[in-house]
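Participant: Pasting a predicted model and its sequence here:
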Amino acid sequence: MKMIVGLGNPGSKYSGNRHNIGFMAVDEIHRRNSGFQPWKARFQAQVSEGRLGSEKVLLIKPSTFMNESGRSVGEAMRFFKLAPEDIVVIYDELDLPPAKFRMKTGGGHGGHNGLRSITAHIGADYRRLRLGIGHPGDKKLVSNYVLGDFAKADQEWLAPLLGLLADQAPLLAQGQDSQFANKLTLALEPEKAQRKSKTPDAPKSGPAKPAKAKGQSHIRQARQAKPASLPNSGPMADMLKKLLRKKNSD
């Protein structure tokens, strides 16, 4: 069995909050994939069992509020005797622009209270799917921002993102995180994927020859130049001959 956890806060008051994008993602997986049971209360959460592809999956939305999410996740993990790598946690990420996502396994909590609680209960080696919600620009505005509802304009990117995520959820259940990420990127950023496929191969060539240092050719010519010969005639030659004769006679 695999477990897909959406993070958020329970209750209609919070249902549209940016902080609840994890709940929204798991709800969309539940809606778009047939065979899941109705939601029911268990493990201090709302849970639904079903299948994604060939994998049996437990969808889970902790009812403990965000900063105590680990209690619910830990209880379910121990009951089904799962390892941390069997668990995918979906949550909001301030440091990613809206409509962007990142997949990774392990790491720190990055100040996210839901991850902080889960790590305290099951360790850090679970898989994470971060969904970008953007940043308000000022640290003082973060609390009101994440606990504020998505704007109507956000539906232009939010609905397609959640729909694609739900359609490709079987890959998450099968542990194929790289393929899952590639599928979403191809759908959400086709231009980026096209650029990657058209990147030309690096030209095949030997090592580049080092450039000649400035003035190097002049130095080489000076070293190869022959010394000038002594004059054979003229006043200078006569003077040199006299000096040589005087030196020989001494």
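Facilitator: Good, I have the coordinates.

Participant: Please count neighbours and contacts with C-alpha atoms only from this point.
Facilitator: Fine.

Participant: count of neighbours near P98?
Facilitator: When neighbours are defined as other C-alpha atoms under 10 Å, P98 has 18 of them.

Participant: So it, which state does it fall into?
Facilitator: coil (DSSP: H, G, I helix; E, B strand; the rest coil).

Participant: hang on, isn't it packed against I133?
Facilitator: Yes. In this structure, P98 is within contact of I133 by C-alpha atoms under 8 Å, at 4.4 Å.

Participant: How about the secondary structure of the spatially most central residue of the chain?
Facilitator: When C-alpha atoms, centre = their mean is applied to the chain, the residue found nearest the centroid is R102 (5.4 Å). Of the three states, R102 takes strand under three-state DSSP.

Participant: Report the contact partners of V73.
Facilitator: 5, 43, 62, 118, 121-122 (C-alpha atoms under 8 Å, 6 or more residues apart in numbering).

Participant: from these, which single one is nearest M77?
Facilitator: When the contacts of V73 are compared for distance to M77 (C-alpha to C-alpha), I122 wins out at 8.2 Å.

Participant: count of residues packed around that closest one?
Facilitator: Count around I122 with other C-alpha under 10 Å applied: 18.

Participant: just checking, it touches P84?
Facilitator: Yes. I122 is within contact range of P84, at 6.8 Å (criterion: C-alpha under 8 Å).

Participant: where exactly do the helices run in this protein?
Facilitator: Using DSSP state H, the helices found in the chain span residues 21-32, 69-79, 113-122, 142-146, 155-167, 169-173, 177-188, 190-198, 216-224, 235-249.

Participant: Dump these into a markdown table; add distance to K56 as well.
Facilitator: Shown next, in a markdown table, are the helices of the chain (distance: least, C-alpha to C-alpha, whole Å):
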| stretch | distance to K56 |
| --- | --- |
| helix 21-32 | 13 |
| helix 69-79 | 14 |
| helix 113-122 | 21 |
| helix 142-146 | 32 |
| helix 155-167 | 16 |
| helix 169-173 | 8 |
| helix 177-188 | 17 |
| helix 190-198 | 32 |
| helix 216-224 | 73 |
| helix 235-249 | 109 |
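
Participant: Put this next to the first one:
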Amino acid sequence: MYIIAGLGNPGKRYDGTRHNVGFEAIDLLAHRNGIKVNKLKHKALYGEGFWGGEKVVLVKPQTFMNLSGESLRDMMEFYKLDIKNLIVIYDDVDIEVGTLRIRQKGSSGSHNGMKSIIHQLQSHDFPRIRIGIGKPQYGDLADYVLGRFSKEEISPTVEAIERAALAVESIVKEGIELAMNRYNG
């Protein structure tokens, strides 16, 4: 069984923002696999389904980004899941727009949602997929991540979200090593 969490901020005002690419990846996975992400529990919207014999839970924490760990801690405790069966998808300003980085484990970097998850779970030993959103050339970082993509950034971002969804499916069905080899970069 896997919990697949996409990070973002709840509410219409955050739809389409750089910080919500994790939510968009969950929406795409739900659509591709016929899973309705419409249950509300554990401070999250979630839905359950099966891929290739594996149960999957698609999760969109509703705590706002900086408290994502509260929701995922509750989900992990409820399902009594091993930390290695959590996959987190999120935005990363340290990666070029449209680029993916898949890792088996790692630090939070500068991402407050990941800091919250690592703090709440007391571990960084879980797979993650980072979707590059690039850095602002000037201005406030918070304004940048809560802003929308430029026209030039939309196409590579949509493609990265699609690759992230394929990478998650690959991790669940074939393992993380193959997914890393196939989708990193």
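Facilitator: In hand now; what should we look at? If you're wondering where the values come from, they're calculated on a predicted model, not measured in any experiment.

Participant: TM-score for these two?
Facilitator: Superposed pair, TM-score by TM-score structural alignment, normalised by the length of the second structure: 0.92. Supporting alignment: 184 aligned residues with a C-alpha RMSD of 1.7 Å.

Participant: Return the closest of the contacts of V73 of the first structure with respect to L161 of the first structure.
Facilitator: V5 (17.1 Å).

Participant: roughly how far apart are the closest one and G110 of the first structure?
Facilitator: In this structure, V5 of the first structure and G110 of the first structure are 18 Å apart, going by C-alpha to C-alpha, to the nearest Å.

Participant: Next: N248 of the first structure.
Facilitator: Distance from N248 of the first structure to G110 of the first structure, by C-alpha to C-alpha: 96 Å.

Participant: Who has more neighbours out of these two?
Facilitator: Neighbour count, other C-alpha under 10 Å: between N248 of the first structure and G110, G110 has more, with 11 against 8.

Participant: Relative to D95 of the first structure, how far out is the more buried one?
Facilitator: Relative to D95 of the first structure, and taking C-alpha to C-alpha, G110 of the first structure is found at 10 Å.

Participant: ok, now L158 of the first structure?
Facilitator: In this view, L158 of the first structure and D95 of the first structure are 17 Å apart by C-alpha to C-alpha.

Participant: quick one: which of these two has more around it?
Facilitator: L158 (20 against 14).

Participant: isn't that one right next to P97, touching?
Facilitator: No. Contact criterion C-alpha under 8 Å: L158 of the first structure and P97 do not qualify, at 11.8 Å.

Participant: Return every residue with contacts to both of the two.
Facilitator: By C-alpha under 8 Å, 6+ apart, no residue touches both L158 of the first structure and P97.

Participant: The residue mapped onto R73 of the second structure from the first structure - how many residues pack around it?
Facilitator: Using TM-score structural alignment as the criterion, the counterpart of R73 of the second structure in the first structure is G74. Close neighbours of G74 of the first structure, defined as other C-alpha under 10 Å, add up to 20.

Participant: next one: G11 of the second structure
Facilitator: Quick note: G11 of the second structure (other C-alpha under 10 Å) scores 9 neighbours.

Participant: likewise N33 of the second structure?
Facilitator: Neighbours of N33 of the second structure using other C-alpha under 10 Å come to 12.

Participant: One more: R32 of the second structure?
Facilitator: Neighbour tally, R32 of the second structure, other C-alpha under 10 Å: 11.

Participant: Check the offset of stretch 85-95 of the first structure from the chain's centre.
Facilitator: Remark: stretch 85-95 of the first structure is offset 13 Å from the chain centroid, using C-alpha atoms, centre = their mean, to the nearest Å.

Participant: Identify the residues contacting that stretch?
Facilitator: So stretch 85-95 of the first structure is contacted by 1-8, 18-22, 25, 105, 125-135, 172, 175 (C-alpha under 8 Å, 6+ apart).

Participant: any idea how far stretch 65-84 of the first structure is from the chain center?
Facilitator: With C-alpha atoms, centre = their mean as the basis, stretch 65-84 of the first structure stands 26 Å off its chain's centre.

Participant: cool, stretch 160-175 of the second structure as well?
Facilitator: 11 Å.

Participant: Distance-wise, check the closest residue to P170 of the first structure other than its chain neighbours relative to Y126 of the first structure.
Facilitator: Residue nearest to P170 of the first structure in three dimensions, not counting chain neighbours: L52, with 4.8 Å by C-alpha to C-alpha, 6 or more residues apart in numbering. Applying C-alpha to C-alpha, the value for L52 of the first structure to Y126 of the first structure is 19 Å.

Participant: Looking at those two, which has the bigger crowd around it?
Facilitator: L52 (22 against 19).

Participant: Contacts only, for that one.
Facilitator: Taking C-alpha under 8 Å, 6+ apart, one finds 33, 169-170, 173 in contact with L52 of the first structure.

Participant: Out of these, the closest to E191 of the first structure would be?
Facilitator: Within these, proximity to E191 of the first structure (C-alpha to C-alpha) peaks at A169, which comes in at 23.2 Å.

Participant: Could you count how many residues lie near the closest one?
Facilitator: 23.

Participant: Equivalent analysis for H112 of the first structure, please.
Facilitator: Burial of H112 of the first structure is recorded as 15 neighbouring residues (other C-alpha under 10 Å).

Participant: Contact partners for the residue mapped onto it from the second structure?
Facilitator: Taking TM-score structural alignment, H112 of the first structure has H111 as its aligned residue in the second structure. By C-alpha under 8 Å, 6+ apart, H111 of the second structure lies in contact with D92.

Participant: Quick check: H111 of the second structure vs G34 of the second structure, distance?
Facilitator: 30 Å.

Participant: Alright, calling it a day.
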